[in-house]
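J.: need coordinates for the below:
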Amino acid sequence: MKILLLAGTYEARQIALRLGRDGRIDLTASLAGATRAPLPLDGAVRVGGFGGRQGQQDFMAAGGFDAVIDATHPFAHRISFRTHSICAALGVPYLQVLRPGWAATGADDWTFVADEAGVAAKVAANMTVFLATGPGSLAAIGQLPAARVLCRVIDAPEGPFPWENGAWRRGRPPFSVEDEVEFLRDEGVDLLVTKNAGGRGGWAKLEAARALGLPVVLIDRPPQPPGEKAESVETALDWIERL
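T.: Reported below is the predicted structural model:
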């Protein structure tokens, strides 16, 4: 059985680990190439974009895949919509692995905004803001009216920060709660901004904000494509077994 796995998340790595060692499965894992040195994946791995919709459709048709598992980031909605549409056109079963979003407790000070453009309204002029959103979100967020803005990146940035009041910080996950508490405290962060990505990978920063009593702005997820969903790795593997 030939499976195309759109990867880039913790769940994708776990699915690749299981399917890549299953002798019944011919697995191809696809990475967008946003990170220069991604963590290794089981199975055959391709890196880079498809060259638009037609390029992706040609690749999928030529590959003769029996199923597609979309385990991309919850905010990678454009590729998810496109992949769902191509699968429908080719008659290939499609599953989106979409982990649940995070939920606040009584100890959290969270505010949700509909999209990146809503962040600026939650920022005060005297704040140091930590954007744990990745550099790809800066244009959509826009320049913030803050004293200082920090954005963490995995790879060395290719240029200076786009705003005069901003600075890059390097770091490769996973981060422990202790790591995040130290970072937030040492940088004097007043406000954490992140996407409601869900999952275990980014939770440490939210626990750290809770421990320090910091407010958090969470950006709501964009709309997702129709079709079958799996909230966990096990559910996705069960879907493959049923096929």
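
J.: please make it C-alpha for all contacts and neighbour counts, starting now.
T.: OK.

J.: by contact count, what packs against the helix ranked longest in the chain?
T.: Using DSSP state H to define each element, the chain has its longest helix at helix 77-90. In terms of contacts (3 or more CA pairs under 8 Å, 6 or more residues apart in numbering; DSSP states H and E), helix 77-90 is packed against helix 52-63, strand 67-70, strand 94-97.

J.: what sits up against that helix?
T.: Outside helix 77-90, the residues that touch it by CA atoms under 8 Å, 6 or more residues apart in numbering are 53, 57, 61, 68, 70, 72, 93-94, 96, 222-227.

J.: could I get the full set of strands for the protein?
T.: Secondary structure of the chain (DSSP state E): strands at 2-6, 26-31, 44-47, 67-70, 94-97, 110-113, 128-132, 148-153, 166-170, 191-195, 216-219, 228-230.

J.: could you dump those strands to TSV with mean neighbour count?
T.: Formatted as TSV, the entries for those read as follows, by neighbours: other CA atoms under 10 Å:
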stretch	mean neighbour count
strand 2-6	21
strand 26-31	21
strand 44-47	14
strand 67-70	23
strand 94-97	24
strand 110-113	16
strand 128-132	22
strand 148-153	20
strand 166-170	15
strand 191-195	23
strand 216-219	22
strand 228-230	17
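
J.: and the longest helix of the chain, which residues are buried?
T.: Taking 16 or more other CA atoms under 10 Å as the neighbour-count basis, helix 77-90 is seen to contain the buried residues 77, 79, 80, 82, 83, 84, 85, 86, 87.

J.: contact partners for the residue most central in space within the chain?
T.: If you average the C-alpha coordinates of the chain and look for the closest C-alpha using CA atoms, centre = their mean, you land on residue 73, 3.4 Å from that point. By CA under 8 Å, 6+ apart, the residues touching residue 73 are 8, 9, 197.

J.: for residue 9, see how far away the last one is.
T.: According to CA to CA, to the nearest Å, residue 197 stands 10 Å off from residue 9.

J.: alongside the first, I'd like the structure of this one:
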Amino acid sequence: MPPHVLILGGTTEARELAAVLTAFPGVRVTTSLAGRVSRPGTVTGEVRIGGFGGAEGLARWLREERVDALVDATHPFAAGITANAARAAAATGVPAVVLRRLGWEPGPEDRWHPVPSLDAAADLLPSLGRRVFLTTGRLGLAAFAHLTDLHFVVRSVEPPEPPLPPRTEVLLARGPFTVDDETALLSAHCVDVLVTKDSGGSATSAKLTAARQLALPVVVVRRPALPEGVTAVPDAAGVLERLGFSPR
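T.: Coordinates of the predicted model:
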């Protein structure tokens, strides 16, 4: 068993993994958070806040702190961090695992429009609706700022960063959300198109069910590809297996 595990966190899966790993005697667990959320959830074990300074800085930290295993449990769209983690692991020889929740899959009644990026989502929107429920997080909204004729309802945990579309209503909320709540929100705001990233998981999936029931089109931004040669596991059990932890 690796005596010191560094988890690149910020997700529910990262918190759950930290709790599992700290239960093993003799294992030191450090979870690193970017510090972008003012009220992160409770994390078991040691916590550090802030970036490392790219792949080189992360590699230096791995060496200085004698890290024996690295788990990238960041958000599926944190492509820059994932790339840096892969390079740092390769440079130091530290075993690395990517923990990613499974993505969403459309059903036969879903009206999904998969796109590769936020810019592609913005290009498609005018042909689908005029009132948009935008749930892609507080970063990257500049991609929609030029759509002056559309009305946006933006939901995020923290206040979004400008520039924003000129006709924007901001809702600050943290999941999980129920199907009834999401249906009521979509109806109250007369939403006719939903935009989301394929974050996966159950905490924010109720909006997809609500959109299906209301027959609304959904623009789904696909996940960025993992670095070449990197594969992911979907849960803590997969991480334990990869790192050689014995079942408890």
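
J.: okay, now residue 91 of the first structure: neighbour count?
T.: Counted with other CA atoms under 10 Å, the burial measure for residue 91 of the first structure works out to 11 neighbours.

J.: quick check: the aligned residue for it in the second structure?
T.: Matched across to the second structure, residue 91 of the first structure falls on residue 93, judged by TM-score structural alignment.

J.: may I ask which two of the contacts of helix 77-90 of the first structure are separated the most?
T.: 61 and 222 (28.0 Å; CA to CA).

J.: residues contacting residue 66 of the second structure?
T.: Applying CA under 8 Å, 6+ apart to residue 66 of the second structure gives the contacts residue 4.

J.: still touching in the second structure? Go through the contacts of residue 73 of the first structure.
T.: Mapping those onto the second structure (both residues aligned by TM-score structural alignment, their matches' CA atoms under 8 Å) leaves 8, 9, 197 still in contact.

J.: between the residues you listed, which is closest to residue 156 of the first structure?
T.: When these are compared against residue 156 of the first structure (criterion: CA to CA), the nearest one is residue 8, at 19.0 Å.

J.: as JSON lines, the buried residues of helix 77-90 of the first structure with distance to residue 202 of the first structure would be great.
T.: JSON lines is the format used below for these (distance: CA to CA, whole Å):
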{"residue": "77", "distance to residue 202 of the first structure": "19"}
{"residue": "79", "distance to residue 202 of the first structure": "22"}
{"residue": "80", "distance to residue 202 of the first structure": "21"}
{"residue": "82", "distance to residue 202 of the first structure": "26"}
{"residue": "83", "distance to residue 202 of the first structure": "25"}
{"residue": "84", "distance to residue 202 of the first structure": "26"}
{"residue": "85", "distance to residue 202 of the first structure": "29"}
{"residue": "86", "distance to residue 202 of the first structure": "31"}
{"residue": "87", "distance to residue 202 of the first structure": "30"}
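
J.: looking for the alignment partner of residue 210 of the second structure in the first structure.
T.: For residue 210 of the second structure, the residue aligned by TM-score structural alignment is residue 208.

J.: wait, isn't that match in contact with residue 178?
T.: Yes - with the criterion set as CA atoms under 8 Å, residue 208 of the first structure and residue 178 qualify as a contacting pair; they are 7.3 Å apart.

J.: which one of these two has more residues nearby?
T.: For residue 208 of the first structure and residue 178, the more surrounded residue by other CA under 10 Å is residue 208, and the numbers stand at 21 against 13.

J.: so who does the nearest residue to the more buried one once chain neighbours are set aside touch?
T.: The spatially closest residue to residue 208 of the first structure, leaving aside those adjacent along the chain, is residue 181, at 4.9 Å (CA to CA, 6 or more residues apart in numbering). When contacts are counted by CA under 8 Å, 6+ apart, residue 181 of the first structure is found next to 205, 208, 209, 211, 212.

J.: for PyMOL, what selects the buried ones among these?
T.: Once 16+ other CA under 10 Å is used to decide burial, the buried members of these can be selected in PyMOL as follows:
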select buried, resi 205+208+209
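
J.: from the contacts of residue 181 of the first structure, which single one is nearest residue 108 of the first structure?
T.: Distances from residue 108 of the first structure to the contacts of residue 181 of the first structure, taken as CA to CA, are shortest for residue 209 (8.1 Å).

J.: hang on, the closest one packs against residue 215?
T.: Yes - at 7.0 Å, residue 209 of the first structure counts as touching residue 215 under the criterion of CA under 8 Å.

J.: what touches both of those two?
T.: Both residue 209 of the first structure and residue 215 are in contact with residue 192, where contact means CA under 8 Å, 6+ apart.

J.: contacts only, for the alignment partner in the first structure of residue 237 of the second structure.
T.: Under the alignment (TM-score structural alignment), residue 237 of the second structure pairs with residue 234 in the first structure. Counting by CA under 8 Å, 6+ apart, residue 234 of the first structure makes contact with nothing.

J.: ditto for residue 97 of the first structure
T.: For residue 97 of the first structure, the contacting residues are 11, 69, 70, 71, 72, 229, 230, 231, 232, 233, 236, by CA under 8 Å, 6+ apart.

J.: what's the match for the fourth one in the second structure?
T.: Right, the one you point to is residue 71 of the first structure. Across the two structures, residue 71 of the first structure finds its equivalent in residue 73 of the second structure, going by TM-score structural alignment.

J.: and the closest residue in space to that match that isn't next to it in sequence, how close does it get to residue 236 of the second structure?
T.: Closest residue in space to residue 73 of the second structure, ignoring its immediate chain neighbours: residue 99 at 4.8 Å, by CA to CA, 6+ apart. Shown here: residue 99 of the second structure relative to residue 236 of the second structure, a distance of 8 Å by CA to CA.

J.: next one: residue 194 of the second structure
T.: If you measure residue 194 of the second structure against residue 236 of the second structure using CA to CA, the figure is 31 Å.

J.: same question, residue 203 of the second structure
T.: Between residue 203 of the second structure and residue 236 of the second structure the distance, using CA to CA, works out to 17 Å.

J.: out of those two, which sits in the busier spot?
T.: The residue with more neighbours, out of residue 203 of the second structure and residue 236, is residue 236; 20 against 14, by other CA under 10 Å.

J.: that one against residue 17, yeah?
T.: Yes - under the contact definition of CA under 8 Å, residue 236 of the second structure touches residue 17, with a separation of 5.5 Å.

J.: perfect, I'm done here.
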